[in-house]
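# I'd like to go over a predicted model; first the sequence, then the structure.
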Amino acid sequence: MKKKVGSIILAGSFLSTTTFAAPVTPESVQLSVDTMWIMIAAILVFFMHAGFAMVESGFTRAKNSLNILMKNILTISLGSILYFLVGYGIMFGNSNGFFGTSGFALQGVDDIGFFVFQAVFAATCATIISGAVAERMKLSSYLLLTILMTGAIYPVVGHWIWGGGWISELGFVDFAGSTVVHLTGAVGAFIAVLFLGARIGKYNGKSVNAIPGHNIPLGALGVFILWFGWFGFNGGSSLAADPSLIPIVISTTLLSASGGVVASALYSRIRFKKIDPSITLNGALGGLVGITAGTANVSLFGAIIIGLIAGVILVEGIRFIDVVLRVDDPVGAIAVHGVCGIWGTLAVGLFDTANGAVYGGGFELLGVQAIGVGAVILWTSAAVGASVFVLKSAGGIRVEREEELAGLDYAEHGSNAYEFKESLTSSSSKQTDNVNGDLVERLNQLGSSMKKPKARKSI
């Protein structure tokens, strides 16, 4: 057999001629390297969805873990298909200033690699909502909202800023998506939570109860995965293997995230007398979101400053949303992606080394950045608000009280992520498999009644 294979290979080598091979040119080599870099970056961004799944499940209660996992894997799957069919065309098709009108189902599109990279971005925007609505939203309603986000709402924002739309013509700068991806997802999450309401036991009168997550180490693993994937998120946005640009982007990404960790840890120590682990983990994500808009436009020192400020405003943002606005976001996604997304976008107007106010460029760029942020908030609020209103009116978006108390794992999927030991029950004869609600309700009441001096959240 080996002799036959060897003979075939040898014969093929004699038959092969340069006539059948494409000529190798510097341009073709550069194209190959660029394409390979974009594909590697797309794979890194895809892997971020594992990070989101770990963070969201770790920082929520055990009885909802399977539901979190299902939402995340269905988001990337549905999002990719919807973005292929409709979203890409709206985002990058021929522009009329507000949305694209060609390229649906990639008709006439040659750069498939660019589509792949943008598709995983679209799913990232949608999955931000998953954590904010965790533990009480119907899976069907969430999936319908995901379809609308990836198929229309997010692509319109993307077209305005990255597809040649009206905001981009103003000179708006968002290199990798502090506004396009993160702010859009956060605003969608905020509006959805307003319609959805808080979890049972979160607010009792004027008191705010902390509902602890069940597995902080799992959430920490998710944060590290997200940080790792973010090097592709930002680095791949160069859209070319540029040896002068990519090292800068990777460096500013690293330094800003590090600044976010240090600032959130120290500030939580000052604010709460102890370094809060969940807030510190969120600090990394806040620093990453904050640098995403200007990662290619700021200095290394500027990146550290952006991260440090992001870490501080993250802590106050979580408290403001939770305590003052009384908006129940179990994983702090609105603060991480929304508050830090706004800061990161505006920070470009200050720290852009070419046109930023700190470098003598005046406040014109800062004004343009503010206009872009305001426009995206208005559009996303209106579009998501109308969508959720219709969904709520049509059949409701929230699970029943009994289902929420028992946990969405069993209510939505008929199973549990973990086996609860019967020794935790008052009667040793009871099994959790029958899910009559006793044990899980007691666990829920235990978590919701644990009051702490300060409300703690995470991504």
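Great, that's in hand.
# Only C-alpha atoms from now on, for both contacts and neighbour counts.
OK.
# And the helix or strand hosting Glu56, what's buried?
Element membership of Glu56 [criterion: DSSP states H and E] is helix 26-58. By 16 or more other C-alpha atoms under 10 Å, the buried positions in helix 26-58 come out as 34-35, 37-39, 41-58.
# Span of stretch 396-416 from start to end?
Stretch 396-416 has its terminal residues 24 Å apart, counting by C-alpha to C-alpha, to the nearest Å.
# Need the contact partners of it.
Applying C-alpha atoms under 8 Å, 6 or more residues apart in numbering, the contact partners of stretch 396-416 are 63-67, 135-139, 141-142, 196, 200, 388, 391, 417, 435-437, 440-441, 444.
# 6 Å - rerun?
If you take C-alpha atoms under 6 Å, 6 or more residues apart in numbering as the criterion, stretch 396-416 is touched by 63-64, 66-67, 136-138, 141, 437, 440-441.
# which of the residues in that stretch are buried?
By neighbour count on 16+ other C-alpha under 10 Å, the buried set for stretch 396-416 is 396-399, 403-412, 415-416.
# Which residues does stretch 270-287 contact?
For stretch 270-287, the surrounding residues in contact (C-alpha under 6 Å, 6+ apart) are 256-257, 260-261, 264-265, 268-269, 307, 310-311, 336, 340, 458-459.
# same thing but at 8 Å, please
216, 220, 223, 226-227, 256-266, 268-269, 306-308, 310-311, 314-315, 336-337, 340, 454, 456-459.
# Now which of these would you call buried?
Buried by 16+ other C-alpha under 10 Å: 216, 220, 223, 226-227, 256-266, 268, 306-308, 310-311, 314-315, 336-337, 340, 456-459, out of those.
# circling back: mind picking the two most distant members of the buried residues of stretch 396-416?
Spatial extent of the buried residues of stretch 396-416 (C-alpha to C-alpha) is set by the pair Gly396 and Asn416 at 24.2 Å.
# Can you list which of the buried ones among the contacts of stretch 270-287 are found in helices?
Counting by DSSP state H, those place 216, 220, 223, 226-227, 256-266, 268, 306-308, 310-311, 314-315, 340 in helices.
# ok, structure two:
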Amino acid sequence: MELSHLQYIIDTLFLLFTAVLIILMVPGFAMLEAGLVRGKNVSAVLTGNVLLYAITSFVFLLWGYNVMFGGDGFFLSGVSTQGYSAYAYFFFQMAFVSKSVSIMSGGVSERIRIIPFMIFAVCMSGFLYPVVGRAIWGGGFLSDVHDLAGCTVIHSVGGWALLAGILVLGARRGRYGKEGQVRAIPASNIPLVTLGAMLLWIGWFGFNGGSAFHIATDKEAADLVGLIIVNTNTAGLAGAIVAACIVYIQYKKLDITMILNGALGGLVAITAGADVVGLWEPIFIGAIGGALVVFAVPLFDKLQIDDPVGALSVHLVNGIWGTIAVAIFADFSLTTQLKGIVVTGAFVFPLSYVIFKGIQKVVGLRSDEEHEYVGLDVEECGLEAYPEFVKSKA
């Protein structure tokens, strides 16, 4: 066997393996969100996550991939690759697309209807996400922005769209008092939250590591993949530790949900630059990411922007921070990185707002008050996740 053929096979296997790790984040998001919402809405959240993966992946196969990478027609036509199978490259990119909408699903949970949300998912996977991806990853006018695995392309895109969705939907019933006080709505299942977050953490090694695309080209390529994965893990560790320290100082309690979100914040923050920093920089990048989550969650509540899972704090705030961190800790232009942030926000947020408003006007977006009180499981799915338990309907 020729050496070039062996490299082709190994790099193809590498892409397929890392894509499977990324797809492992689908149950990660599902478990995290199912644990953080109330028991009466768990089946609806799980159904939404499964359909998001199916619909966004299918739309990306039909035309989204071609939009993103300059193909023509449908079904991967006109997109060329070099050094690995074109099918493996598509599968890897397809694994990414659902994450841009999965980021949103927890933040709009407990009041959004499933079918209208799936309509938005089609718009996201078929237009919004591919257009931003084309600009940054597909050789477009933002190609100078360094964004290894999607601080801006995935996390900020999902975060801006989520912000628009929350503003259109409004807060959950009873979340905020007349005087602006925040009423706690406890999570239904902390073990599921922990499982989901740890699945996301593991999936991140494919998310970032696979974005090197090659592992068999030479020794340097293999070392780079190793460095990316180590840096990814380091940032997650730092985010968890700093979040734990801050919440303990504030409340003399160790809140596992905030610790896990701190870890996820650190993982998001390193996603843009894990390939261009050394071993110490991810400590600071992840630590700042974890701290940002702890401070952003109450800030959004103060603004009465109701995000049940803290997705805005994890993904939007740290998507922005991670993109900026590339310029601070590596040799990249701050102006260029900021341009990527601003242009992406200016494109995704208003269009998402208009799309959500259009969906709201044409087919409706939010569940009515009675069904929200009873729970979306009954209205949307006809199947309760925990039927043997008597649950509070508050």
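That came in fine, so what should we check first? Since we're looking at a predicted model, the values are computed, not measured.
# Now check Ala135 of the second structure against the first structure: what is it aligned to?
Correspondence of Ala135 of the second structure to the first structure, assessed by TM-score structural alignment: Trp160.
# Scan the contacts of stretch 396-416 of the first structure and report the most crowded one.
With neighbours defined as other C-alpha atoms under 10 Å, the most crowded of those is Lys63; it has 29 neighbours.
# how close does the aligned partner of that residue in the second structure sit to Leu46 of the second structure?
In the second structure, the residue matched to Lys63 of the first structure (TM-score structural alignment) is Lys40. If you measure Lys40 of the second structure against Leu46 of the second structure using C-alpha to C-alpha, the figure is 12 Å.
# One more: Val294 of the second structure?
26 Å.
# what ranges do the helices span in the stretch 201-350 of the second structure?
Taking DSSP state H, counting those that start in this stretch to define them, one finds helices in the stretch 201-350 of the second structure at 219-251, 256-270, 281-302, 311, 317-329, 334-362.
# Buried deepest among the ones you listed, which one?
Neighbour counts (mean count of other C-alpha atoms under 10 Å) averaged over each of the helices of the stretch 201-350 of the second structure peak at helix 256-270, with a mean of 31.
# okay, that one sits on what stretch of the first structure?
Mapping helix 256-270 of the second structure onto the first structure (TM-score structural alignment) gives residues 277-291.
# and that stretch, how far from the second structure on average?
In this overlay with the second structure, the average offset of stretch 277-291 of the first structure from its partner residues is 0.6 Å by mean C-alpha distance after the TM-score superposition for the first structure.
# Tell me the gap between that stretch and the middle of its chain.
Distance, stretch centre to chain centre, for stretch 277-291 of the first structure: 12 Å (C-alpha atoms, centre = their mean, to the nearest Å).
# ditto for stretch 156-169 of the second structure
Counting by C-alpha atoms, centre = their mean, stretch 156-169 of the second structure is centred 12 Å from the centre of its parent chain.
# In the first structure, which residues correspond to it?
Taken onto the first structure by TM-score structural alignment, stretch 156-169 of the second structure occupies residues 183-196 there.
# Name the residues of the matching stretch that are buried.
Under 16+ other C-alpha under 10 Å, the buried positions of stretch 183-196 of the first structure are 183-193, 196.
# again with stretch 136-153 of the second structure
Buried residues in stretch 136-153 of the second structure, counted by 16+ other C-alpha under 10 Å: 136-138, 140, 142-153.
# For Leu224 of the second structure, state which of these is nearest.
When those are compared for distance to Leu224 of the second structure (C-alpha to C-alpha), Leu148 wins out at 12.2 Å.
# wait, that closest one sits on Ala269?
No: using C-alpha atoms under 8 Å, Leu148 of the second structure is not in contact with Ala269, being 11.3 Å away.
# Which ones among the buried residues of stretch 396-416 of the first structure lie within helices?
Within these, residues falling in helices by DSSP H are 403-406, 408-412.
# The helix holding Glu56 of the first structure against the second structure, how far on average?
In the superposition against the second structure, helix 26-58 of the first structure averages 0.3 Å from its aligned positions (mean C-alpha distance after the TM-score superposition for the first structure).
# Measure how that helix sits relative to helix 277-292, angle-wise.
Orientation of helix 26-58 of the first structure against helix 277-292 (axes from the mean of the first three to the mean of the last three C-alpha atoms, to 10 degrees) gives an angle of 150 degrees.
# What degree of burial does the counterpart of Gly79 of the first structure in the second structure show, as a neighbour count?
Gly79 of the first structure maps onto Thr56 of the second structure when the alignment is built from TM-score structural alignment. By other C-alpha under 10 Å, the residues close to Thr56 of the second structure number 28.
# With the one 10 residues further on instead?
Here the neighbour count serves as a burial measure; for Asn66 of the second structure (other C-alpha under 10 Å) it reads 23.
# in which helix or strand would I find Ala11 of the first structure?
Assigned by DSSP H and E, Ala11 of the first structure falls in helix 2-15.
# Can you list the buried residues in that helix?
Buried-residue list, helix 2-15 of the first structure, by 16+ other C-alpha under 10 Å: empty.
# Let me see the contact set for the residue lying closest to Gly87 of the first structure once chain neighbours are set aside.
Counting by C-alpha to C-alpha, 6 or more residues apart in numbering, Gly151 is the residue found nearest to Gly87 of the first structure once chain neighbours are left out, at 4.5 Å. By C-alpha under 8 Å, 6+ apart, the contact list for Gly151 of the first structure reads 79, 82-83, 85-87.
# Mark which of those are buried, thanks.
For these, a burial check counting by 16+ other C-alpha under 10 Å picks out 79, 82-83, 85-87.
# among these, which are in helices?
Secondary structure of these is defined by DSSP H; positions in helices are 79, 82.
# Can I get the buried ones among the contacts of Gly151 of the first structure in CSV including distance to Ile147 of the first structure?
Formatted as CSV, these follow (distance: C-alpha to C-alpha, whole Å):
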residue, distance to Ile147 of the first structure
Gly79, 7
Leu82, 7
Tyr83, 9
Leu85, 11
Val86, 10
Gly87, 10
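# which one of the buried ones among the contacts of Gly151 of the first structure is nearest Val29 of the first structure?
Comparing these against Val29 of the first structure with C-alpha to C-alpha places Tyr83 closest, at 29.7 Å.
# aligned partner of Phe92 of the second structure in the first structure?
Checking TM-score structural alignment: Phe92 of the second structure goes with Phe117.
# Where does the counterpart of Phe172 of the first structure in the second structure sit: helix, strand or coil?
In the second structure, the residue matched to Phe172 of the first structure (TM-score structural alignment) is Val145. Here Val145 of the second structure is coil, with the state taken from DSSP: H, G, I helix; E, B strand; the rest coil.
# and if you look at the one 3 residues further on?
Classification of Leu148 of the second structure by three-state DSSP places it in coil.
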